[in-house]
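> sequence unknown, structure follows:
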């Protein structure tokens, strides 16, 4: 029975409703024995999982919905903010939502973002929202920088998993579709996507992923002379990499560029000071930039 059960649960992606299990050929007494033996756990009334079920999928199912938003993005390997709450899609009229860690408790103070949009999900999204849906949810429910970072990362998925921009745009209100047109799969981090959004919104001229030499590629060249790099401790934290980065910057400056580096924390949580630095950097070469559409100033 366990081999038969394992095959069924594998086909159902390791989390299943009672009706799905019965339709697959499992008998009610087999289901009861599987729970008693520990082969299955009862996630909530009428929903079961085996040991191979992803933890966050189980938690979303226990709430009473589908893993969505940043939580689904993480499962798909998309970019996510450094910190985010469990996000779950439920039907608009869903009742009896439960705590993600305890089905005996109603959903109350738990850190869960509930999106009442599950009526838009397809049958393939019975447990986890697709990358296309995740992108749509990001645009609808996140700030524009986070949304653009999500879309950019979705465009870097393998061809069979990658959503189409037209599909994302078609599912958005007209007023939000502009953000889809700003997407760029060349972005290598969410920080880069967010900073690109700000540069474009300000009307600055810039290029992305620019080769300055045969071995040096930079994230942005702004106004033709200001090199802007998005850095992270994860990719630049070792002593060896630190020394390589310093040598690289020395070479870039030697080519006649001004160089600035910004972190995730700065771009997402200290943007006024980022802009202050950018303004000062630009003023090193230009006393005025008449084509800029938005004032470059400290924004409190």
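Cool, got the structure. Small disclaimer: the values here were computed from a predicted structure and weren't measured. Numbering: from 1, shown residues only.

> from here on, just use CA atoms for contacts and neighbour counts.
OK.

> so which strand or helix has residue 279?
Secondary structure assignment for residue 279, by DSSP states H and E: helix 271-283.

> and for residue 169?
Assigned by DSSP H and E, residue 169 falls in helix 165-170.

> residue 240 falls within a helix, correct?
Yes. Using DSSP: H, G, I helix; E, B strand; the rest coil, the secondary structure at residue 240 is a helix.

> neighbours around residue 192, how many?
Here the number of neighbours of residue 192 (other CA atoms under 10 Å) works out to 25.

> same question, residue 153
If we define neighbours as other CA under 10 Å, then residue 153 has 26 of them.

> hmm, residue 186 and it touching each other?
No. Taking CA atoms under 8 Å as the definition, residue 153 is not a contact partner of residue 186, at 9.0 Å.

> picking that back up, buried set for the helix holding residue 279?
271, 272, 273, 274, 275, 277, 278, 279, 281, 282 (16 or more other CA atoms under 10 Å).

> list of residues touching stretch 46-55?
By CA atoms under 8 Å, 6 or more residues apart in numbering, the list of residues contacting stretch 46-55 from outside reads 9, 13-18, 39-43, 58, 61-62.

> from those residues, pick the one nearest residue 254.
Using CA to CA, residue 58 is the member of these that lies nearest residue 254, at 54.1 Å.

> so that closest one sits right up against residue 42, yeah?
No. The pair formed by residue 58 and residue 42 falls short of the contact definition of CA under 8 Å, at 10.0 Å.

> looking at those two, which is more packed in?
The neighbour count for residue 58 versus residue 42, taken as other CA under 10 Å, is higher for residue 58 (25 against 21).

> show me what the helix or strand hosting residue 251 is packed against.
Residue 251 is part of helix 239-254, with elements assigned from DSSP H and E. In this structure, helix 239-254 makes packing contacts with strand 258-263, judged by 3 or more CA pairs under 8 Å, 6 or more residues apart in numbering; DSSP states H and E.

> one more structure, for comparison:
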């Protein structure tokens, strides 16, 4: 046991919980409360909530709040968007979110608390935090909505994506499948939101390569447009090309340009070569390219451009 007043022991206690120290832990190690409080203040520890302090030099961010809420409270389970981040899944929104059993009186500092039942098989440990499994997390996001945010996360989970760990320089494999998520929804058929969640899951496409592609496809779906996605086309020289979206009957390709693919000359060169490959495919008559900003901020204009191109290629007037 560390001696009373041993500052190193406080750092050691905090490091086990993402830099968060509970005063109860320190007092159990022999620190008198008054002396402990004076030491924490004088050494620059940050008070997070009653009885919880953040180690000097650390930033009070969402990850710290997850540790601060969960340490000493085993009934709290990280869930929803917070759990998705822990599982290396892309989300449009990120919040400090927990799930606790109904009937348990508790609060969450700086975040959101959901009350529902979790089976022991639906929780796991990630990065020192108790969290819902990736399958239960996706099912919860689908039940809670909104649709677009839930499907961005689901399609990230079931596809091969750049990993947020390591600065996005490597890709991680899918962390679950649509079938596993469907089974999780079916296992709780009477849970609120399950019927709607199952309808939304049917719209998911594991071939989506980015959140912008997901949202673009949903905007087209809502407008009654249903192109093929990531279909294989072959150039006259035998090279393979996979357009983001392809309206085969009209020969129209729709490409969604993600910002991260234009960070270097080499990436720009590959993008140019890909465009030329697509244009050389016999099935392709026209290519429309949209940025992520077009998708998120000007979806109406994007849909009008697609409708106009389809009308021109089909020889009919554009649908208003």
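Looks like it came in fine. Predicted, not measured: the structure shown is a model, and the values here were computed from it.

> who wins for most neighbours among the contacts of stretch 46-55 of the first structure?
Using other CA under 10 Å as the neighbour definition, those reach their maximum at residue 61, which records 30 neighbours.

> helix, strand or coil for that residue?
Secondary structure state of residue 61 of the first structure, per three-state DSSP, is helix.

> can you give the contact residues for the helix or strand hosting residue 37 of the second structure?
Of the helices and strands defined by DSSP H and E, residue 37 of the second structure is found in helix 33-42. Helix 33-42 of the second structure is contacted by residues 5, 23, 26, 27, 46, 53 when judged by CA under 8 Å, 6+ apart.

> among the contacts of stretch 46-55 of the first structure, which ones are in helices?
With DSSP state H as the criterion, helices contain 9, 18, 58, 61, 62 from among those.

> can you find the partner of the third one in the second structure?
Residue mapping for residue 58 of the first structure onto the second structure gives residue 64, with TM-score structural alignment as the criterion.

> aligned to residue 282 of the first structure, what sits in the second structure?
Using TM-score structural alignment, residue 282 of the first structure sits opposite residue 310 in the second structure.

> tell me how many other residues surround residue 92 of the second structure.
The number of residues packed near residue 92 of the second structure is 12, by other CA under 10 Å.

> am I right that it is in a helix?
No. Following the definition three-state DSSP, residue 92 of the second structure is coil and is not counted among the residues of a helix.

> so the closest residue to it other than its chain neighbours is in which element?
Counting by CA to CA, 6 or more residues apart in numbering, residue 149 is the residue found nearest to residue 92 of the second structure once chain neighbours are left out, at 5.8 Å. Counting by DSSP H and E, the secondary-structure element that holds residue 149 of the second structure is helix 147-157.

> and that helix, which stretch of the first structure?
Here helix 147-157 of the second structure aligns to the first structure at residues 144-154, judged by TM-score structural alignment.

> which residues are contacting the matching stretch?
With contacts defined as CA under 8 Å, 6+ apart, stretch 144-154 of the first structure is touched by 73, 78-81, 131-132, 134-135, 138-139, 162-163, 179-180, 182-195, 197.

> residue 104 is in contact with residue 117 of the second structure, correct?
No. Here residue 117 of the second structure lies out of contact with residue 104, judged by CA under 8 Å, at a distance of 11.2 Å.

> just the helices in the stretch 101-250 of the first structure please.
Across the stretch 101-250 of the first structure, reading from the start of the chain, the helices by DSSP state H, counting those that start in this stretch fall at 131-141, 144-154, 165-170, 178-181, 190-202, 233-236, 239-254.

> looking at the ones you listed, which is buried most?
Taking mean count of other CA atoms under 10 Å as the contact definition, the stretch among those with the greatest mean neighbour count is helix 144-154, which reaches a mean of 26.

> quick one: average offset of it versus the second structure, please.
Here helix 144-154 of the first structure is compared with the second structure after superposition; its mean distance to the aligned residues, by mean CA distance after the TM-score superposition for the first structure, is 1.2 Å.

> got the angle for that helix vs helix 131-141?
Between helix 144-154 of the first structure and helix 131-141, the angle comes out at 170 degrees (axes from the mean of the first three to the mean of the last three CA atoms, to 10 degrees).

> helix 144-154 of the first structure vs helix 190-202, what angle?
Relative orientation of helix 144-154 of the first structure and helix 190-202, computed by the same axes, to 10 degrees: 120 degrees.

> measure how far helix 144-154 of the first structure is from the centre of its chain, please.
A distance of 7 Å separates the C-alpha centroid of helix 144-154 of the first structure from that of its chain, computed with CA atoms, centre = their mean, to the nearest Å.

> what's the answer for stretch 219-236 of the first structure, then?
Its chain's average C-alpha position is 21 Å from that of stretch 219-236 of the first structure, according to CA atoms, centre = their mean.

> residues in contact with it: which ones?
With contact meaning CA under 8 Å, 6+ apart, stretch 219-236 of the first structure is reached by 191-192, 204-210, 218, 242, 245, 256-264, 281-282.

> 6 Å instead, please
192, 205-209, 242, 257-263 (CA atoms under 6 Å, 6 or more residues apart in numbering).

> got the residues you listed as CSV, with distance to residue 249 of the first structure columns?
Listed next are these as CSV, based on distance: CA to CA, whole Å:
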residue, distance to residue 249 of the first structure
192, 18
205, 22
206, 19
207, 18
208, 17
209, 15
242, 11
257, 10
258, 9
259, 7
260, 9
261, 10
262, 14
263, 16
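
> compare these and tell me which is most surrounded.
Within those, most neighbours by other CA under 10 Å means residue 192, with 25 neighbours.

> and for the closest residue in space to that one that isn't next to it in sequence, the neighbour number?
Leaving aside its sequence neighbours, residue 192 of the first structure sits nearest to residue 230 (CA to CA, 6+ apart; 5.9 Å). Counted with other CA under 10 Å, the neighbours of residue 230 of the first structure add up to 21.
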